[in-house]
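Colleague: Build me a model from this:
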Amino acid sequence: MPEHVEHLENVSLPPNQGDGEGASRRHREPLTRERILRAALQVMDQEGLEAVTMRRLGRELGVEAMSLYNHVKDKEAILEGILEVVMAEFEFPEETGDWEADVRAGARAWRRLMIAHPTVIALFAESKHPASSPERLRPMEWAFEILGRGGLSEVEVVRAFRAFGGYIMGSVLNEVANPVPGMGDRDHHAEHMQLAGELPPTEFPNLVRLLPLMAECDAEVDFEFGLDLLIAGLRAKANRPAR
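Modeller: Got it, this is the predicted structure:
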């Protein structure tokens, strides 16, 4: 082997100049709107909504922040696009023809999606534009279709849709922000028991009696309880006979 070739074999390349993974691979991938939006969703899921900045996304994608503007108008367009990406993940339940079962399945699918991306709930609340992309419109169309089969008026369908949306997103926010340990968490249960024991029962009789149960809450069971109430209310509105 020639001396100069042997010498080159022993030379170590500096980082990101070989065939490694990571940033060098990201540079080779073409920058697209979809890549930007998916990177933004990943950053938001892991670090929160405040972390989604043009500079942060540039680092995540291995490009200059200014190059993002060739594919998205501004940060607001990215945030609106995140909603599009998330709603594209909605798993449409298989319809059974049973109105109540289909409503339940839709609500549960929506809850699963919000639990997977809880920080997106703030985006829904702050969004300045109505849904316009097919990814966002299809779940709404499906929900309107299912709710409309229950004998509700058109106005009631819209109000029911809003009621379900508010309930689902509110319950997920509460579940994520204030997770309630199960019955096995003796420390948490003991804190409630101690507080209940310290309260004057004549002034707080209900708290003394019910506080211990607060440590035994199950988020999914609570969600199903609220779902029962919503469906029962809609059935009453539509004068549907109870099953």
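Colleague: switch to C-alpha atoms for all contacts and neighbour counts from now on
Modeller: Will do.
Colleague: residue ranges for the strands of this protein, please.
Modeller: With strands called from DSSP state E, the chain shows none.
Colleague: Okay, helices next: where are they in it?
Modeller: All helices of the chain, identified by DSSP state H, fall at 3-9, 23-28, 33-47, 54-61, 75-87, 99-116, 120-126, 134-148, 154-177, 186-198, 205-214, 219-237.
Colleague: Export the ones you listed as TSV, with columns for mean neighbour count.
Modeller: Shown next, in TSV, are those (neighbours: other C-alpha atoms under 10 Å):
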stretch	mean neighbour count
helix 3-9	9
helix 23-28	13
helix 33-47	18
helix 54-61	18
helix 75-87	19
helix 99-116	18
helix 120-126	15
helix 134-148	17
helix 154-177	16
helix 186-198	15
helix 205-214	16
helix 219-237	15
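Colleague: Can you check which of those gets nearest to residue 93?
Modeller: Counting by C-alpha to C-alpha, residue 93 lies closest to helix 99-116 out of the helices of the chain; the figure is 6.1 Å.
Colleague: Determine the angle, from 0 to 180 degrees, between that closest one and helix 134-148.
Modeller: 150 degrees (axes from the mean of the first three to the mean of the last three C-alpha atoms, to 10 degrees).
Colleague: Can you tell me what sits against helix 99-116?
Modeller: Contacts with helix 99-116, where a contact means C-alpha atoms under 8 Å, 6 or more residues apart in numbering, come from 86, 89-93, 95-96, 120-121, 143, 146-147, 149-150, 164, 168-169, 172, 176, 227, 231.
Colleague: Tell me what angle that helix forms with helix 33-47.
Modeller: Using the same axes, to 10 degrees, helix 99-116 lies at 80 degrees relative to helix 33-47.
Colleague: Please tell me how far helix 99-116 is from the chain's geometric centre.
Modeller: Its chain's average C-alpha position is 13 Å from that of helix 99-116, according to C-alpha atoms, centre = their mean, to the nearest Å.
Colleague: and the angle for it with helix 154-177?
Modeller: Counting by the same axes, to 10 degrees, helix 99-116 lies at 40 degrees to helix 154-177.
Colleague: by how many degrees do helix 99-116 and helix 219-237 diverge?
Modeller: Going by the same axes, to 10 degrees, helix 99-116 makes 140 degrees with helix 219-237.
Colleague: Apart from its neighbours in sequence, what residue is nearest residue 64?
Modeller: Spatial nearest neighbour of residue 64, excluding adjacent residues (C-alpha to C-alpha, 6 or more residues apart in numbering): residue 58 at 5.3 Å.
Colleague: That should have said residue 33, apologies.
Modeller: Nearest in space to residue 33, with sequence neighbours left out and distances taken as C-alpha to C-alpha, 6+ apart, is residue 71 at 5.3 Å.
Colleague: Quick check, that neighbour in contact with residue 32.
Modeller: Yes - counting by C-alpha atoms under 8 Å, residue 71 touches residue 32, with 6.3 Å between them.
Colleague: Another sequence for comparison is provided below:
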Amino acid sequence: MASPTDHPHPDTLPENAPSPTPKTRRPRLSREAVLTTALALVDAEGLEALTMRRLGHELGRDPMGLYRYAKNRADLLDGITELVLDQLDIPAHAADWQDQLRATAHDFRALALAHPHVVPLLVTRPLSTPLGLRPLGTLRPLENILALLIDAGFAPTDALHVYRAYYGFLYGHILNELQEMIVDPEENEDLLRLGLHRLPARAFPRLRALAPALAHYDGAGELEEGITILLRGLSAQLHPTNPGGPEGRPGLPKPLDA
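Modeller: Predicted coordinates for the structure are as follows:
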């Protein structure tokens, strides 16, 4: 006699009975799947939340099994950095190098605001690693921008100067924008919205006076103003030599030696 726990033979099931459901199999892991989950965790809770144990819980897997896809937490952080930077599209060739750098700056800003907890990794992660030993994904923006600038007519060393000034400005802008915090968004008084009323009036008169400008910070507008100043200065100081350079473009300063 069959026990209650035995599965009935398909031939003995009632005509309208549902078929036995096979045991669901978990999808196979990959490095990309692990990093995507790690990035989602960082986006939601910050870098401090990212541990192998917590990541294993999110994936429903034994944390020890994750070491097949990431050697350690440092490898996870490098992988997250690459995953974010892979979303930044910098064509190696462009008709106008200034327009391309301007567009890339706004794309980078949008990417940083979408993943604010990753910004410290983008800025500081490579500091402890020699250039040639860094993850390839973190070097692609450098290679692509150098190609863009050299193709535009810049000497290779001048292209490197432009890159350094460009990303120095861009990282600084992003960090500044992320620090522009509103204490009380519902408050109408700008001084109170920012919490500046807590500062001693005699010690910080100029900062308190700038409350209206600080309270209505326009990140995209500030980036546009800053990148315009930067590109105009670079085009005048380190002008490319081909006809598509700043010499043939109205509204830009002529080279210093013109």
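Colleague: Can you calculate the TM-score here?
Modeller: Here the TM-score for the pair of chains, by TM-score structural alignment, normalised by the length of structure 1, is 0.73; 220 aligned residues with a C-alpha RMSD of 3.6 Å.
Colleague: Comparing residue 71 and residue 32 of structure 1, which residue is more hemmed in?
Modeller: Set residue 71 of structure 1 next to residue 32 and count neighbours by other C-alpha atoms under 10 Å: residue 71 wins out with 15 against 12.
Colleague: Let me see the contact set for residue 150 of structure 2.
Modeller: Taking C-alpha under 8 Å, 6+ apart, we find residue 150 of structure 2 in contact with 156, 159.
Colleague: what about it, distance to residue 136 of structure 2?
Modeller: Computed as C-alpha to C-alpha, to the nearest Å, the residue 150 of structure 2 to residue 136 of structure 2 distance reads 21 Å.
Colleague: which position in structure 2 aligns with the residue nearest to residue 64 of structure 1?
Modeller: In structure 2, residue 58 of structure 1 lines up with residue 56, judged by TM-score structural alignment.
Colleague: If we ignore the residues flanking it in sequence, what's nearest the counterpart of residue 36 of structure 1 in structure 2?
Modeller: Counting by TM-score structural alignment, residue 36 of structure 1 corresponds to residue 34 in structure 2. Nearest residue to residue 34 of structure 2 in three dimensions, chain neighbours excluded: residue 69, at 7.2 Å (C-alpha to C-alpha, 6+ apart).
Colleague: measure the aligned partner of that neighbour in structure 1 to residue 130 of structure 1 for me?
Modeller: Aligned counterpart of residue 69 of structure 2 in structure 1: residue 71 (TM-score structural alignment). If you measure residue 71 of structure 1 against residue 130 of structure 1 using C-alpha to C-alpha, the figure is 21 Å.
Colleague: give me every residue that touches residue 215 of structure 2.
Modeller: By C-alpha under 8 Å, 6+ apart, residue 215 of structure 2 lies in contact with 182, 190, 193, 194.
Colleague: conserved subset of those in structure 1?
Modeller: Mapping these onto structure 1 (both residues aligned by TM-score structural alignment, their matches' C-alpha atoms under 8 Å) leaves 182, 190, 194 still in contact.
Colleague: Let's have the residues you listed in TSV, adding distance to residue 8 of structure 2.
Modeller: Formatted as TSV, those follow (distance: C-alpha to C-alpha, whole Å):
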residue	distance to residue 8 of structure 2
182	65
190	73
194	69
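Colleague: So what would you say the end-to-end distance of stretch 181-200 of structure 2 is?
Modeller: Stretch 181-200 of structure 2 has an end-to-end distance of 19 Å (C-alpha to C-alpha).
Colleague: do the same with stretch 48-59 of structure 1
Modeller: For stretch 48-59 of structure 1, the separation between the terminal residues is 16 Å (C-alpha to C-alpha).
Colleague: what's in contact with that stretch?
Modeller: Here stretch 48-59 of structure 1 has contacts from 36, 39, 40, 43, 44, 64, 65, 66, 68, 75, 119, 120, using C-alpha under 8 Å, 6+ apart.
Colleague: so the second one touches residue 61, yeah?
Modeller: Yes - taking C-alpha under 8 Å as the contact criterion, residue 39 of structure 1 and residue 61 are neighbours in contact, 7.3 Å apart.
Colleague: Look up how far residue 30 of structure 1 lies from the match of residue 69 of structure 2.
Modeller: Distance from residue 71 of structure 1 to residue 30 of structure 1, by C-alpha to C-alpha: 11 Å.
Colleague: try residue 49 of structure 1
Modeller: In terms of C-alpha to C-alpha, residue 49 of structure 1 sits 25 Å off from residue 30 of structure 1.
Colleague: For the two, indicate the residue with more neighbours.
Modeller: It is residue 49, of residue 49 of structure 1 and residue 30, that has more neighbours when counted by other C-alpha under 10 Å, with 17 against 7.
Colleague: which residues sit against stretch 76-89 of structure 1?
Modeller: By C-alpha under 8 Å, 6+ apart, the residues outside stretch 76-89 of structure 1 that reach it are 36-38, 40-41, 72, 113, 117, 120, 123-124, 127, 133, 135-136, 139.
Colleague: Could you find the counterpart of residue 119 of structure 2 in structure 1?
Modeller: Counting by TM-score structural alignment, residue 119 of structure 2 lines up with residue 121 in structure 1.
Colleague: mind listing what that match touches?
Modeller: Taking C-alpha under 8 Å, 6+ apart, we find residue 121 of structure 1 in contact with 114, 169, 173.
Colleague: 10 Å instead, please
Modeller: Counting by C-alpha atoms under 10 Å, 6 or more residues apart in numbering, residue 121 of structure 1 touches 83, 114, 115, 127, 169, 170, 172, 173.
Colleague: Which of the residues you listed are retained in structure 2?
Modeller: Mapping the contacts of residue 121 of structure 1 onto structure 2 (both residues aligned by TM-score structural alignment, their matches' C-alpha atoms under 10 Å) leaves 83, 114, 115, 169, 172, 173 still in contact.
Colleague: so can I have a markdown table of those residues showing distance to residue 242 of structure 1?
Modeller: Output for those, formatted as a markdown table (distance: C-alpha to C-alpha, whole Å):
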| residue | distance to residue 242 of structure 1 |
| --- | --- |
| 83 | 37 |
| 114 | 30 |
| 115 | 31 |
| 169 | 27 |
| 172 | 28 |
| 173 | 31 |
